[in-house]
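Visitor: Show me the folded form of this:
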Amino acid sequence: MDLELSDLLRNFELVEAKIKEHCIVVSNMPSCTTRKTAVVSLFIVDSLLDDLTHLLNHKADQIVGVNDQIVTVHEELILLRSSLTDITLQQHPQLEELLIQTTDIAYEIEYIINSFPPVWYLTLRLPQFMDKIKRIMMGITETKKNIDTGIVEVENYPTKQVSSQEKGPPILEDIVVGFDNKETEIAEQLVRGPEHLQIISIFGMPGVGKTTLSKKLYNNPSVVYHFDKRAWCVVSETYNKKNIFTEILKSVKDHDKETITQMDDESLVEALYKSLIKRRYLIVVDDIWDMNSWNDFGRYFPDDKNGSRILFTTRHKEVGLKASHHSVVNELPILSDVECWELLQRKVFQKEHCP
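Guide: Alright, predicted model coming up:
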């Protein structure tokens, strides 16, 4: 595929998000408003996280003096995104306003970062951004607390009730083009094959659809039925082992979330191991950059020879190859021009062809 077309498709995501935002404003479907706004907010935050990761990894020489602050903003945004995913099923005006604020601050940060201002200006603005993010998170926490205690009422859109072990990445109605055969192939790798714990990886260039495909696999009915426990965690280049274990444990164990958050590292590892032992489990490790991180926490997953699986998404083929002697590596190729155009139409116009 022509790289210019690939770049155009990637840059068009911001335009697409704005189109969706305007569609939400004029929508006459109030029962779905908060959910739609959450989809847009998550989309914009994900785009900003990609930009910040690229800046930290490839343009660090341009941000000397504020590198640590940008890392902090990146970490705060990851926490904010996690909080947003917890409220996508809630319907309340307070949440709607918080989601809009999230979209606004994400756009503001993205504009400033991509403008490459002088370092002294970033030194002034980055603390302001962090304060805004923390205020939004405080608002989300307070609103959720009020909802949980019955102080405010919410409307939930119809959905199947799921147990804690079925929780995972938000279903954001992402569109996948050109990977139908690959989805079937990887689903077979997950539910069939050897009994020992096996690592299966999906690798490809940024933006090609690794995470989107993994979400579809995670929620594939045959996969859901096959595994006793499922969990999803995001690693990225800068990661925190305790946060990873915390997120996984929240998905596979019926612990109170506050109790899990307060556990020390040793207690987390022990609780996680006990939750997974003798169970057939699937752990999705999204956006893993190198083997150092996997070597750091991968040894804590038990292998009971019962068909458990670890699913990687990565930009680097060698991560999948070196994960284990029995690992399976799946490459997502760059979309063809025809597939790019199809994806563009379906993302923006929600149909097969331009109107």
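Visitor: Please count neighbours and contacts with C-alpha atoms only from this point.
Guide: Fine.
Visitor: can you give me the strands for the stretch 151-300 of the chain?
Guide: For the stretch 151-300 of the chain, applying DSSP state E, counting those that start in this stretch gives strands covering 198-203, 229-234, 281-286.
Visitor: outside of the first one, which residues touch it?
Guide: Contacts of strand 198-203 from elsewhere in the structure, counted by C-alpha atoms under 8 Å, 6 or more residues apart in numbering, are 189-190, 210, 307-317, 320, 323-324, 326-332.
Visitor: could you redo the last one with a cut-off of 6 Å?
Guide: By C-alpha atoms under 6 Å, 6 or more residues apart in numbering, the list of residues contacting strand 198-203 from outside reads 309-315, 317, 320, 327-331.
Visitor: Excluding chain neighbours, what is closest to Leu217?
Guide: Leaving aside its chain neighbours, Leu217 sits nearest to Ala187 (6.3 Å; criterion: C-alpha to C-alpha, 6 or more residues apart in numbering).
Visitor: thinking again about what came up before, which two in the contacts of strand 198-203 are spaced the farthest apart?
Guide: The most widely separated members of those are Arg309 and Arg315, with 19.6 Å between them, by C-alpha to C-alpha.
Visitor: re earlier: let's have the strands of the stretch 151-300 of the chain in TSV, adding distance to Glu110 and mean neighbour count.
Guide: Output for the strands of the stretch 151-300 of the chain, formatted as TSV (distance: least, C-alpha to C-alpha, whole Å; neighbours: other C-alpha atoms under 10 Å):
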stretch	distance to Glu110	mean neighbour count
strand 198-203	26	25
strand 229-234	21	22
strand 281-286	23	24
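Visitor: want to put them side by side, so please do this one too:
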Amino acid sequence: MMKLTRGTKKRDVISIYGMPGLGKTTLTRKVYNKPYIVNYFDVKTWCAVSQAYNRKKLLAEIFNQTTRREMDEDDDIADLLLTTQIEHVAKHLQHHGDPYSLNFLTSTQSWKLLENKLSRGERCPLNLLEAGLRVAQHCKGLPLMVVLVAGFIAKMERELEVANDLSSLVLGEQSMKVIQSSYEHLEDH
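Guide: Reported below is the predicted structural model:
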């Protein structure tokens, strides 16, 4: 963020590169939406450029976002924050500084992210700690993988809760049938 707001007054390209799933877009989106950044720039645009993009549509999207309000001559439109999977693209577009390489998470960072996504602020029970650490290691340092696995685990937990609730309900109904059947076969006194 400091490079965006305290860097050179000349045009600048700030590049973040790394393989898919490392969180380049997530990080960039968080920076883009920070109140400090929102208030710092007069005009901001967000556009995603796929491998097969249409130049006219891309320019139209940028134009539509920038013309939502009146632009002044003093508007600073000099900085570009770019994410790419390809290191040489990031290096080719660098202007006043080196591009940022987003690295894999360590096993500890992966575990902390997984625990955070699953625990809702509580610590992991000790009996699940070893399994959680193994799951985090299998995510190979990719934040996207950790978040997806956490989502699957949370869904499985909810499904297990529903299954347990339903099985107790079914057992309750069966128990009532057995009791009713026994009651109906009692001799009159």
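Visitor: Overlay the chains and give the TM-score.
Guide: The TM-score (TM-score structural alignment, normalised by the length of the second structure) is 0.59; 125 aligned residues with a C-alpha RMSD of 2.2 Å.
Visitor: re earlier: quick check: the residue nearest to Leu217 of the first structure vs Lys216 of the first structure, distance?
Guide: Computed as C-alpha to C-alpha, to the nearest Å, the Ala187 of the first structure to Lys216 of the first structure distance reads 10 Å.
Visitor: neighbour-wise, which of Arg309 and Arg315 of the first structure wins?
Guide: Arg309 (24 against 21; other C-alpha atoms under 10 Å).
Visitor: Tell me where the second structure has helices.
Guide: Secondary structure of the second structure (DSSP state H): helices located at 2-6, 24-33, 35-40, 55-66, 87-93, 107-119, 126-138, 143-184.
Visitor: Can you say which of those is packed in most?
Guide: Between those, helix 107-119 has the highest mean count of neighbours, a mean of 18, where neighbours are mean count of other C-alpha atoms under 10 Å.
Visitor: how close does it sit to the first structure?
Guide: With mean C-alpha distance after the TM-score superposition for the first structure, helix 107-119 of the second structure departs from the first structure by a mean of 1.7 Å once superposed.
Visitor: Check what contacts that helix and list those residues.
Guide: Counting by C-alpha under 6 Å, 6+ apart, Leu133, Ala136, Gln137, Val146 sit against helix 107-119 of the second structure.
Visitor: ditto for stretch 131-150 of the second structure
Guide: Outside stretch 131-150 of the second structure, the residues touching it (C-alpha under 6 Å, 6+ apart) are Gly21, Leu22, Phe104, Leu105, Thr106, Ser107, Ser110, Trp111, Leu114.
Visitor: Not counting its neighbours along the chain, what's nearest Val13 of the second structure?
Guide: Counting by C-alpha to C-alpha, 6+ apart, Leu80 is the residue found nearest to Val13 of the second structure once chain neighbours are left out, at 4.7 Å.
Visitor: That neighbour matches what in the first structure?
Guide: In the first structure, the residue matched to Leu80 of the second structure (TM-score structural alignment) is Ile310.
Visitor: Test my guess that that match contacts Ile283.
Guide: Yes - the pair Ile310 of the first structure / Ile283 is scored as a contact, 4.9 Å apart, by C-alpha atoms under 6 Å.
Visitor: now do the same end-to-end measure for stretch 87-102 of the second structure.
Guide: End-to-end for stretch 87-102 of the second structure, by C-alpha to C-alpha: 11 Å.
Visitor: ok, residues contacting it?
Guide: Defining contact as C-alpha under 6 Å, 6+ apart, one finds that stretch 87-102 of the second structure is touched by Asp12, Val13, Ser15, Ile16, Tyr17, Gly18.
Visitor: Aligned to the last one, what sits in the first structure?
Guide: When the first structure is aligned by TM-score structural alignment, the residue opposite Gly18 of the second structure is Gly204.
Visitor: Compute the number of surrounding residues for that match.
Guide: 18.
Visitor: Looking at the first structure, which helix is longest?
Guide: For the first structure, the longest helix by residue count, based on DSSP H, is helix 119-148.
Visitor: Where in the second structure does it fall?
Guide: So helix 119-148 of the first structure sits over no part of the second structure, by TM-score structural alignment.
Visitor: Who are the contact partners of Cys110 of the first structure?
Guide: No Cys there; residue 110 of the first structure is Glu. Leu48.
Visitor: If you count neighbours, what's buried in the strand or helix carrying it?
Guide: Per DSSP states H and E, Glu110 of the first structure falls inside helix 93-114. Buried residues in helix 93-114 of the first structure, defined by neighbour count with 16 or more other C-alpha atoms under 10 Å: 95-103, 105-107, 109-110, 113.
Visitor: Would you mind getting the angle between it and helix 119-148?
Guide: Using axes from the mean of the first three to the mean of the last three C-alpha atoms, to 10 degrees, one finds that helix 93-114 of the first structure and helix 119-148 are set 160 degrees apart in direction.
Visitor: Can you tell me how far the aligned residue in the second structure for His226 of the first structure is from Ser181 of the second structure?
Guide: Aligning on TM-score structural alignment places His226 of the first structure opposite Tyr40 in the second structure. Distance of Tyr40 of the second structure to Ser181 of the second structure, computed by C-alpha to C-alpha: 76 Å.
Visitor: Make CSV from the contacts of helix 107-119 of the second structure and add distance to Leu160 of the second structure to it.
Guide: Output for the contacts of helix 107-119 of the second structure, formatted as CSV (distance: C-alpha to C-alpha, whole Å):
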residue, distance to Leu160 of the second structure
Leu133, 22
Ala136, 22
Gln137, 24
Val146, 21
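Visitor: farthest-separated two in the residues you listed?
Guide: Longest span within the contacts of helix 107-119 of the second structure, C-alpha to C-alpha: Leu133 and Val146, 11.3 Å.
Visitor: Val49 of the second structure corresponds to which position in the first structure?
Guide: Checking TM-score structural alignment: Val49 of the second structure goes with Val235.
Visitor: what does Val252 of the first structure align to in the second structure?
Guide: So Val252 of the first structure corresponds to Thr66, using TM-score structural alignment.
Visitor: Brilliant, that's me finished.
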